[in-house]
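A.B. asks: Would you be able to build a 3D model of this:
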Amino acid sequence: MRYWATMTSVVLRGVALFGFFLAASVSHLRAGPPPASYRIAGIVVDSVTGQSLEGAEVTIAPVTALDDAQTFLTSASGRFLFANLPAGKYRLMASRRGYATQAFHQHEGYWISIAVGPGLDSEHIRFPLAPSSVITGVVIDEWGDALRDAKVLLFQQSMFDGSRTLRNINQTTTDDQGRYRFAHLQSGTYAVAVYARPWYTQAQGQYDVFTSEHPLTTSSENNTMDGALQHNFAENPLFDVVYPVTFFPSVTSLSEAARLSLAPGATETADFQLRAVPSVHLRVRVPVGPPTPVTVTSEAPGSEGNAQETSSGTSEMELSADVALTLKIGEGYTDQLDPIRNEIAPGLIELSGIPPGEINLTAASMQGSILNPDAISYAARAKTLNVSGDTEVDLSSHGDPASVSGVVLSSQFHPALANAEQPSGDQPSTGRAALIRAMEAASSSVTITFRSLKTSDSYDAAISPEGKFSFTGSPLPVGSYEVEFPVQSGLRVLSLEATGATISGHTIEIPAGQPVNIVVHAAEANCTLSGFALKNGKPVAGAMVLLVPQDPGHDMSLYHRDQSDSDGSFTMSPLFPGRYILLAIENGWDLEWADPKIMFQYLPAGQPLELKPGASLTLNAKVQ
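C.D. replies: Sure thing, here's the model as predicted:
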């Protein structure tokens, strides 16, 4: 009996041990091999001397999740290493005290991303880091006193839309000693401008605000005196002055500005002395709409203190056009102006305190009853002026202008919404709240632009969620107009149809005195192009990949660029449907490719292609 018991125990133990190994084996088979991991490694060197840089901060982040960054400080030999990385593409950046922060082989807004994965070498990177340069200076007024809080603008010469130009890249303000400083700059060509207001005209503006918010007395006599005092402030030539936008050295246009050539690690000084000049006065005539009824409802405690009494009243509001001014300074910078306003009569506004220069004037108007905000249409007219003295501008309608309206056909808009019933709990409000809501909705809408071929004035209308637009509040004068969408809208005019007007391509001829209805067929930027830049069958990193439209016209938004990554790959998105030529140019980042004479050298070797709506195309580019 003991024998059988012993044998049974041995068998059970053997079965248990066999089960353990079997389970371990099955578990191992299910788990499979561990996922492959990769490394990014290399050395950071001074771009001028070639010496390795200790203590440089190197950062990587997946191109699909740039917030998910990792950082490594280089060793005494300048080396860095990131291990256990999944396959993919990574943005590589580096910085160090005395050096400008840079992405790997960065050109403008493009750089080489590091591709890691099977068969890819990502462990022998040589990252050249350029010593940073500095531009500094002092700004003083006509009496030699420090000018604080002056706005200082920095322009850098770079390629933009295929042409070499000076564009604004940064701005700062002067401190209480009038000093400013731009640090961490890469070597290159720069220009500097200063824009400020005389301190005593700022004091006048503060006085106007104070007297409007804190009147000294309510008596008519003192109110009359106070109003006269404010009038004297505005009329006093001492206060009616501005500082013109000034470029170094003491010139008033970017074309005359000195070019500061910064070598790596260099410091340049640009000092300014500003001198006040009389401000520009603009007298602007704008359209005045018919009076609009406004219902105002108020609630107050009842006589017992516990019941609410509701009262309402109706008044009329004249919805005349609202005028806004922006000042353009060089390329790439605009500043919203806040001039002194004086409404001389309905539809006639005088604006003062304006510096000389290139001014963009916009008159915006709304059409419709604010009792029904959803039916309000928003339109604006913009005009560019180069002003050096007092100027009169007439934006009111003359002759027999046309009433223009229409619809945009695109998946961004939904005509069915026009017939949908509004929920009972979301009825339109009235009064000031309705007006504010309508203005906010208009400002956030996509707009369509009609640009006059004769005057270059632009007329903008907001597009409703149903795709409708109207220029009823800002009738269009007789003439020819180019129809277009803003670049950021992701839309492009494909074709036009019209009743009451003549169409030619993307141009419409508006006649006098009759309604015009337009149907705009819009193309959407919903295509993608990807591939590899190849030379002799091998991938090339850092090539400039350029997509050239076969019929560009003057629409630069149709051109697209990318920089090939470490594995030679590139991706362009979103793109408009159409016919293109694909180019890849080695060391092409300094080419002025907008110049037809330069492009004709490369186009014959390019690859023609066509993108259908919504297409995702893969095509390799031959590097020239």
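
A.B. asks: From here on, just use CA atoms for contacts and neighbour counts.
C.D. replies: Will do.

A.B. asks: Quick check: which helices or strands does the helix or strand containing residue 291 pack against?
C.D. replies: According to DSSP states H and E, residue 291 maps onto strand 288-301. Packing partners of strand 288-301 (3 or more Cα pairs under 8 Å, 6 or more residues apart in numbering; DSSP states H and E): strand 308-320.

A.B. asks: Please work out which residues outside whichever helix or strand comes after the strand it packs on touch it.
C.D. replies: Tracing the chain past strand 308-320, the next element assigned as helix or strand by DSSP H and E is strand 322-328. Contact with strand 322-328 is made by 334-338, 357-365, as judged by Cα atoms under 8 Å, 6 or more residues apart in numbering.

A.B. asks: want to throw those into TSV with secondary structure?
C.D. replies: Below are the contacts of strand 322-328 laid out as TSV (DSSP: H, G, I helix; E, B strand; the rest coil):
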residue	secondary structure
334	strand
335	strand
336	strand
337	coil
338	coil
357	strand
358	strand
359	strand
360	strand
361	strand
362	strand
363	strand
364	strand
365	strand
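
A.B. asks: Following up with a second sequence; could you model it the same way so I can compare the two?
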Amino acid sequence: MSQLAANLRIALLTILALCCVVVPDGTASAQTTTKPSPYRITGTVVSSTDGSPVRHCHLTPSLANATAPGPGVMGARATGRGGGPPNRFSPVVANNSVDADDNGHFSITLPSPGAWTLTANARGYASGAYEQHQEYSSSIVLTPEAPTYDLVFHLSPEASITGIVLDEAGEPVRNAQVALHIVPAPLPDGSQPQVGGVRGFTQTDDRGIYEFANLLPEDNFRITVQARPWYAATAQQGRGNNVTDTSSTLDPSLDVTYPLLWFPGVDDPTQAETITVHAGETYQADFHLTPIPSIHLRILTPASVDANGRAIPAFPVFERIIPGGGGNFGGGGLMPIVNMNQPGGQMEVSGLSPGTYQVRVQSQNGGPPRSAVVEITSGSVRTLDMSAISSSTANVTILLDGLPDSGPGENSIQVSLTDTETGQQFFPTNGPMNNFAGPANQRRRPGSPPPDRPAPRRGRVIEVPPGQYEVSLFAGRANAYLTAITAQSADVHGRHVTVRAGDSTLTLHVAAGLATLTGNVSLHDKPTVGATVLLVPASLGDPGSFASIGQDQSNTDGSFDIAGITPGQYILIAIDHGWQINWSDPSTLRRYLTQGTPVDLTSSEKLKQKIEAQTP
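C.D. replies: This is a model prediction of the structure:
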């Protein structure tokens, strides 16, 4: 090839390469250009109190999870696509959080369509989701037909509760444990839930001051405080080793403790003050503690020996039962100090104040733990024999009937008993339930012949004080719901059971096939965002009914999703921004039901229903 021909070839290749770069529709260009996503959420973040822009607010989108458990499973509130606090069910979080500008404006580009939950955080404001009300919020629904959505995000200035804890001399009490209990709002049927849970714990600092910050406005709370005098004899003895019996030699002025108090300083939870916090408000809740004589409890633990015949000490675990605490034993009260270990398996616990305690001793020989519920009154000195606890505790064995057998971990079901008087919630001491017909090594393989006689069913034991309880079933992936409860040595009325001291058995009859209801809410032929959606059982008020009220909040396209519904007949209603309704009067719900839509849900049915919103 001549030099001229070679130069012409190089020039031609150079021109072709330049054409590939500059031609908009060229093949090479198309392979290297990424088309921007059309899905965006834009808007402005403003203060809910005065409408002023919230500067530099941080916003995080997350793809809402539609698999949350519903009311038919738990007998509680549903959470659908838009329902539930942010990140409760670990949604997919987009990696494109943004900060609003000086005027509160923001724009977020999202990678895909879907129902997006948008949360906001800003200094001095309570963190929350878009249109959040109590446990519910509205998702922003983006589709190929509607890829963008512009909104106004109302963020509330944070509320807080603070206070100082002082002793009898007016001096600050440091390291006092303060608990913030949630008081749930009345349910739509007018009933008041007993269990609200604990919002959080904190301790006083060296100035005796405590604080609960970042509280959502309009929520209701109650506060408890418990502490011990720094000079108390039990506190000093608890630091020693091999303490001997000194109960008879203790200085009475040092053998003292502080009672558990509810704000504003009462020991009766029914007299506690309910605190409602408002946007931007700081509520002051102070306590003054006065010591009382410490109560002593001697405990006789079951005798256990090791392989060499030596006695094995068994140390009891104490937890205080706080009415309405929302946990197994009040959400983690202070542990009393065990300040004595006497020979012969006898121990003494001091530093106790009046109240109800759960005492548990783990068996040292592999047997089941022993547990007792003891009511301690002022001035009492008593002995608790853990070998004879049946007289003070109801040992309730829970059995399941109705689900097919499955492998380990599948169809795992949790059962709880909730005290209808105190709201205390109790769970099995030996873990969640699996509906096995018998022990794992006796389960029948598919296709194998049945055994000569059925294997004994495996149960779970819940230890509770004698009384009346509501049975709740957390079905997980079992897709199960209650159909009936039968009992031995207990009385049953629908979900409610009355148990006495000693042993009893509850058989929970369950069925698989929870229903799902989805749909859209409109008002004047337009989608309604933030509407309260209620699915009310036609059997509401029947003590023998196992159905409960389902609830959700409509999204930006008016959609709602209530999952985990017990099959049956219901009435569906939607109320435009109905979150401020006072449901304490049962007649309020009846007024809306007269304009509701009847819905009949069968087992495993997935029904879609449009509904017109009512005005509050």
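
A.B. asks: And the TM-score between them?
C.D. replies: The pair, once superposed, lands on a TM-score of 0.68 when counted by TM-score structural alignment, normalised by the length of structure 2; 533 aligned residues with a Cα RMSD of 5.3 Å.

A.B. asks: quick revisit: check the contacts of strand 322-328 of structure 1 and tell me the two furthest apart.
C.D. replies: 357 and 365 (25.6 Å; Cα to Cα).

A.B. asks: Who has more neighbours out of these two?
C.D. replies: Between residue 357 of structure 1 and residue 365, residue 365 has the larger neighbour count (other Cα atoms under 10 Å), namely 25 against 19.

A.B. asks: Ignoring the adjacent residues along the chain, who's closest to that one?
C.D. replies: Nearest non-adjacent residue to residue 365 of structure 1, counting by Cα to Cα, 6 or more residues apart in numbering: residue 321, 4.5 Å away.

A.B. asks: Tell me how many other residues crowd the one you found.
C.D. replies: 24.

A.B. asks: so it makes contact with residue 284?
C.D. replies: No. Checked against Cα atoms under 8 Å, the pair residue 321 of structure 1 and residue 284 is beyond contact range at 10.5 Å.

A.B. asks: Quick check: neighbours shared by those two?
C.D. replies: Residues touching both residue 321 of structure 1 and residue 284 (Cα under 8 Å, 6+ apart) are residue 347.

A.B. asks: Longest strand in structure 2, please.
C.D. replies: Secondary structure of structure 2 per DSSP state E: the longest strand is strand 502-512.

A.B. asks: who does that one touch, helix- and strand-wise?
C.D. replies: Counting by 3+ Cα pairs under 8 Å, 6+ apart, strand 502-512 of structure 2 packs on strand 394-401, strand 480-488, strand 490-493.

A.B. asks: quick one, which of those strands is nearest to residue 561 of structure 2?
C.D. replies: Each of those has some distance to residue 561 of structure 2 by Cα to Cα; the shortest is strand 480-488, at 18.5 Å.

A.B. asks: so the closest one versus strand 394-401, what angle?
C.D. replies: 130 degrees (axes from the mean of the first three to the mean of the last three Cα atoms, to 10 degrees).

A.B. asks: Strand 480-488 of structure 2: which residues count as buried?
C.D. replies: Within strand 480-488 of structure 2, the residues scored as buried using 16 or more other Cα atoms under 10 Å are 480, 481, 482, 483, 484, 485, 486, 487.

A.B. asks: what's the answer for stretch 56-67 of structure 2, then?
C.D. replies: Buried residues in stretch 56-67 of structure 2, counted by 16+ other Cα under 10 Å: 56, 57, 58, 59, 60, 61, 62, 63, 64, 65, 66.

A.B. asks: Also stretch 580-588 of structure 2?
C.D. replies: Using 16+ other Cα under 10 Å as the test for burial, stretch 580-588 of structure 2 gives 583, 584.

A.B. asks: Any idea how far apart the tips of that stretch sit?
C.D. replies: One end of stretch 580-588 of structure 2 sits 12 Å from the other (Cα to Cα, to the nearest Å).

A.B. asks: Just give me how far that stretch sits from the chain centre.
C.D. replies: With Cα atoms, centre = their mean, to the nearest Å as the basis, stretch 580-588 of structure 2 stands 24 Å off its chain's centre.

A.B. asks: Can you show me the strands along the stretch 201-350 of structure 1?
C.D. replies: For the stretch 201-350 of structure 1, the strands defined by DSSP state E, counting those that start in this stretch occupy 241-242, 246-247, 260-262, 267-269, 272-273, 277-278, 280-285, 288-301, 308-320, 322-328, 334-336, 340-345, 348-354.

A.B. asks: Give me the buried positions along stretch 533-541 of structure 1.
C.D. replies: 533, 534, 539, 540, 541.

A.B. asks: What is the neighbour count of the nearest residue to residue 414 of structure 1 once chain neighbours are set aside?
C.D. replies: Distances taken as Cα to Cα, 6+ apart place residue 466 nearest to residue 414 of structure 1, at 4.7 Å, with adjacent residues excluded. Residue 466 of structure 1 sits with 18 neighbouring residues when counted by other Cα under 10 Å.
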